[in-house]
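> Compute the structure for the input listed below.
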Amino acid sequence: MSEEILMNITPMESRVALVENGVLQEIYIERARSRGIVGNIYKGKVVRVLPGMQAAFVDIGLERAAFIHASEIAPRNSDRTDEQVERPIGELVHEGQSLVVQVTKDPLGTKGARLTTHISIPARYLVLMPQNNHVGISLRIEDADERERLRQLVEKCIEQENCQDKGGFILRTAAEGIGEKEVMADIQFLHRLWDTTLETIKASRAPAVIYEDLPLSLRTLRDLVDPDIEKIRIDSKATFTKVHKFVKKLVPQVDGRVEYYPGERPIFDLFGVEDEINKALSRKVQLKSGGYLIIDQTEAMTTIDVNTGAFVGHRNLEETIFKTNLEASVAIARQLRLRNLGGIIIIDFIDMDHQEHQRQVQRSFEKSLEKDHAKTNITGVSELGLVEMTRKRTRESLENVLCETCSTCDGKGSLKTAETVCYEVFREILRAVRAYDSKSYTVLASEKVVDRLLDEESSNVADLEEFIEKTIRFQVEPMYSQEQFDVILV
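The predicted structure is shown next:
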């Protein structure tokens, strides 16, 4: 399988596309204005100690001083303990002291950033904790045997690297099922990164940025690159230079696969990525056979409906349904990754009579999900043909990143018909007649509603005028949506 990573970089926005066999599978978007500072490490200076609050303010070079509580301050090279939490803030820090801190919460409103001295640096499968030496495992990895296997694997790799005194590790949820090669690569990467960070700390004067959580272009190398990736193409010369330096120093196994793309045609246009992004914002996904999917994303869950559409098959109905479901199983797995759909997902496959067909569709779906970077959990095909599954939310969905709620329909996805609005207008006029005395009434509404009132509903308007013994006039209001109208007393 041929895999490539494409990077489209501009000053405002960075976009990364994962392409398999020429087909877009995943898209990552990061905008400069919305980048936070959580995870960044600073060399700060304590500017004020507050004994009454057991806290201190630290200047890390931002507009407002950041805030750190005593429970988040630990002596060097020591694990966090209850005794440290109880120690007075005055014994832990003093004004003018330099302090290496990490941001745990972005500044919000008038409040400064929140800090900790318990540093942690993530890689793809492991998180390095330089100040202690224990191995922890994410609670989301529930299988006891797998937890023990991973613990022994990390301890074995630490022993092989002879780095017992270089910090401890936490295994992330994504580590479930990985082998020695992946663990060793992460340990080596994190130690090289921490050595570089220590050099920067020694050479810097407070306040200074020591380590910034990697931008999207570099996080891609950390989280997505594996032996299957053949090429990494970047359309920005400046970003290519940064990536090349990063690769040579910290991810040497990728060296030689990074290329600068200087073409005049936009890189996403060249590989059809732009069109695929636009298609991924549509409810309907067309299948090659003529069938289609309908994907509805709501706050509670995402539902996916499979339909045969124009596909009539060549043998019989059951064979047609089976082939449509098989094709849909592959397409759905891709759409989950591409749209980054998370949480509860309900898939309504077309009902299949044969259990063997159900098993094959489920196997096809599970196999298609093997390359998904997010953790998934799938149930079997129910008697109704429904598959219930969950997919871990790793970031906002593509729709939430690129779109906002429609101001016309307010997120409903539908509008009242012009006919419905006309009848609401009639009812509103009758209410006005009962409540107020007026010589005539003017109705302000959208062009489509006014056109209907003057055409199909003209006889009803005449009857209403006769009934209320008043004149009714109509005026088009271009800025009104189809559901908006006003009745004005004249």
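> use CA for all of it now, contacts and neighbours both
OK.
> Near the nearest residue to Ile27 once chain neighbours are set aside, how many other residues are there?
Nearest non-adjacent residue to Ile27, counting by Cα to Cα, 6 or more residues apart in numbering: Ala17, 4.6 Å away. If you count neighbours by other Cα atoms under 10 Å, Ala17 ends up with 26.
> Ala17 is in what secondary structure piece?
Assigned by DSSP states H and E, Ala17 belongs to strand 13-20.
> what's that strand in contact with?
Identification of contacts with strand 13-20 by Cα atoms under 8 Å, 6 or more residues apart in numbering yields 1-9, 24-32, 216-217, 220, 273.
> Go again with 10 Å.
Strand 13-20 is touched from outside by 1-9, 23-34, 215-217, 220, 224-225, 228-229, 232-234, 268, 271, 273-274, 277, 338, with contacts defined as Cα atoms under 10 Å, 6 or more residues apart in numbering.
> List the buried residues of stretch 346-361.
For stretch 346-361, burial by neighbour count (16 or more other Cα atoms under 10 Å) applies to 346-352, 357-358, 361.
> now do stretch 246-259
Here stretch 246-259 shows 247, 250-251, 254, 258-259 as buried, counting by 16+ other Cα under 10 Å.
> Helix or strand for the closest residue to Val16 other than its chain neighbours, just tell me which one.
Excluding the flanking residues, the one nearest Val16 by Cα to Cα, 6+ apart is Met7, at 4.6 Å. Met7 is located in strand 3-9, with elements delineated by DSSP H and E.
> Now do that strand: which elements does it pack against?
strand 13-20, strand 23-31, helix 216-223, strand 229-234, helix 237-250, strand 258-260, helix 267-270 (3 or more Cα pairs under 10 Å, 6 or more residues apart in numbering; DSSP states H and E).
> Another sequence for comparison is provided below:
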Amino acid sequence: MNQEIVINVSEYETRVAILEDGKLMELMVERPENQKIVGDIYKGVVKSIFPGMQAAFVDVGLEKNCFLHVSDMGDFSESARQMFDLDEGGEEEEPRKRRKGGFPRIEQLLTKEQEILVEVTREAIGTKGPRVTTQVTLPGRYVVLMPGQRHVGTSKKIDDWQEKKRLKKILRELRDGEYGLIARTVGAGRNAKEFKGDIKNLLKEWERIQKLARHKKGPFLLHKDVDLVGSMIRDLLTPEVEGIVVDNKDQYKRIMGYLKEVAPQMRSKVRLYQERIPLFDAMGIESEIEKMFSRKIWLKKGGYIVIDQTEALVTIDVNTGRFVGKQSQEDTIFQTNVEAAREVARQVRLRDIGGLIIVDFIDMAYRENERRLYEEFKNAFKRDRAKNAFAQVSEFGLMEMTREKVGPSLIHSLSEPCPTCDGSGRVLSKETTALKIERWFKRAKAVSDERDYRLVINPVLSELMLSKEENRLRDLNKQLRLNIELVTDRNIQPYEYKVLSVAENREITERFKA
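I've put the predicted structure just below:
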């Protein structure tokens, strides 16, 4: 599998695309107004306790209080065992005594206004605030540090049991305090010296956090996890990554500096993109992103899938469409289902869909084909970084799966409720539309000598483009050396725009769309 990381940086947005064999599989977007908080560590204050829910709400200084369930306060192995292979070894500390059938009651563990250390494990979604845990972890390049634990383990994505055994031996020998260690996937093949350096840095950071926690009153941010680019390089840069392409000089220098310290042999894989055509356009990524907003996705052989997302679950319908096949009807249906299974996996990863997902495959006559389809579907998610679980095809031809949800889906992050249908549908957010306009003019500048344009947008969008804090239109004109005249029109939707050529005196919006 040929993997490539492509990074596009602008003043108002950073985008990271992951390509596998040249195909867009994942897209992460970070903007100043919605920076990720998963991995951040806070000194929080317990504001309310609900015995009926066995949960508490913790104020960490964010807009909404954070949700803390009693299961996120128990022995680390309860949550970690799903992701890591942990030693049982008899060397762990005595597990906390539990009431019959579960965890201690939360009202026995917490009191109102109590200050506690928590780490964010899930972003705020809709009306729900972030989710937190008291089981703090610090990820490094090769290892995860678990303060207060004594477990030693490895990532479940490391398949070789002999390598697992070797890594656990190294970590047991290096551990010399009240903390646990997990070897990350990228740690496979690394030696004790490399792990030792990583652990030393993490222990130093943990010492800093503890010192800050002793002197600061909650709510207070104790540790900010690295940003999107930093986390991608730390977590995803493995030997199988063929290359990293970035279009920003500062980020390029930052990546090269980081690799100089942790993986100097990989610096040759990093390339600074400086061509006129925007990076995501040159690599065919922008057009794939545009398709992501469509409900209907066509398959290469003529079939198609339809994706519908609700608050409770996501449904995906599979249809044969124009595909008639050359053999039996059963074979045609099976081929369509297999192709759809692979595309469903891609779309789920690309859109970062989490929670319950139900796929309505086309009914097949033979159980053996259903079994084969199930295996194909599971295999298609093999490279997915999110935790997932699958159920066999039901008698109604439905396949259910769950996928870890750590934040709102990408579609929801880039859109907002439709004002026309009162929220039953979604449209591009004003921020997303403004960035699409910016990319339109960058495309035009790369291939055209024309300088004078007329941009027609809704007055609501013009407020964003012309705000006193950041006059985007002025900045765009200055950056690209263009003369863009802004015209407002209430008849155009806030998520739409038109571009007119002054020289040709006609609309040319479609000319430079992705």
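> How many residues are close by the corresponding residue of structure 2 for Glu366 of structure 1?
The equivalent of Glu366 of structure 1 in structure 2 is Lys378 (alignment by TM-score structural alignment). Other residues lying near Lys378 of structure 2 total 17 when counted by other Cα under 10 Å.
> now Lys378 of structure 2: how far from Leu398 of structure 2?
Noted for Lys378 of structure 2: a distance of 14 Å to Leu398 of structure 2, by Cα to Cα, to the nearest Å.
> Now stretch 398-407 of structure 1: buried residues?
Across stretch 398-407 of structure 1, burial judged by 16+ other Cα under 10 Å covers 398-399.
> Relative to the whole chain's centre, how far out is that stretch?
Average the C-alpha atoms of stretch 398-407 of structure 1, do the same for its chain, and the two points are 12 Å apart (Cα atoms, centre = their mean, to the nearest Å).
> circling back to that earlier point, what's the counterpart of the residue nearest to Ile27 of structure 1 in structure 2?
Aligning on TM-score structural alignment places Ala17 of structure 1 opposite Ala17 in structure 2.
> Over to Asn340 of structure 1?
With TM-score structural alignment as the criterion, Asn340 of structure 1 pairs with Asp352.
> so who does its match touch?
Taking Cα under 10 Å, 6+ apart as the contact definition, Asp352 of structure 2 lies against 26-28, 346, 386, 403-412.
> again, only using 7 Å
Counting by Cα atoms under 7 Å, 6 or more residues apart in numbering, Asp352 of structure 2 touches 409-410.
> Next, find the distance separating it from Lys442 of structure 2.
Separation of Asp352 of structure 2 from Lys442 of structure 2 (Cα to Cα) stands at 27 Å.
> Count the neighbours of Leu317 of structure 1 for me.
Neighbour count of Leu317 of structure 1, defined by other Cα under 10 Å: 11.
> Break down the stretch 251-400 of structure 1 into its strands, ranges please.
Using DSSP state E, counting those that start in this stretch, the strands of the stretch 251-400 of structure 1 run over 258-260, 284-286, 292-297, 302-307, 343-348, 376-378, 386-391.
> Of all the ones you listed, which one comes closest to Glu146 of structure 1?
Proximity to Glu146 of structure 1 (Cα to Cα) singles out strand 376-378 among the strands of the stretch 251-400 of structure 1, at 16.4 Å.
> now for the closest one, which elements pack on it?
strand 386-391 (3 or more Cα pairs under 7 Å, 6 or more residues apart in numbering; DSSP states H and E).
> which part of structure 2 lines up with the strand it packs on?
Using TM-score structural alignment, the residues of structure 2 aligned to strand 386-391 of structure 1 are 398-403.
> mean deviation of the matching stretch from structure 1?
In the superposition with structure 1, the average deviation recorded for stretch 398-403 of structure 2 is 0.9 Å (mean Cα distance after the TM-score superposition for structure 1).
> Show me the contact partners of that stretch.
For stretch 398-403 of structure 2, contacts defined as Cα under 7 Å, 6+ apart pick out 354-361, 386-393.
> longest single strand anywhere in structure 2?
Ordering each strand of structure 2 by length in residues (DSSP state E) puts strand 41-50 first.
> Just give me how far the strand holding Ala17 of structure 1 sits from the chain centre.
Offset of strand 13-20 of structure 1 from its chain centre (Cα atoms, centre = their mean): 13 Å.
> quick one: buried residues of that strand?
14-20.
> Taking strand 23-31 as reference, get the angle to that strand.
If you take axes from the mean of the first three to the mean of the last three Cα atoms, to 10 degrees, strand 13-20 of structure 1 sits at 160 degrees to strand 23-31.
> relative to strand 3-9, how tilted is strand 13-20 of structure 1?
Angle of strand 13-20 of structure 1 versus strand 3-9, following the same axes, to 10 degrees, is 170 degrees.
> now strand 13-20 of structure 1 and strand 229-234, what's the angle there?
160 degrees.
> ok, average deviation of strand 13-20 of structure 1 from structure 2?
Counting by mean Cα distance after the TM-score superposition for structure 1, strand 13-20 of structure 1 comes out at 0.7 Å.
> okay, the angle between that strand and helix 216-223?
40 degrees.
> from the buried residues of stretch 346-361 of structure 1, which two are the most distant?
Ile346 and His357 (19.0 Å).
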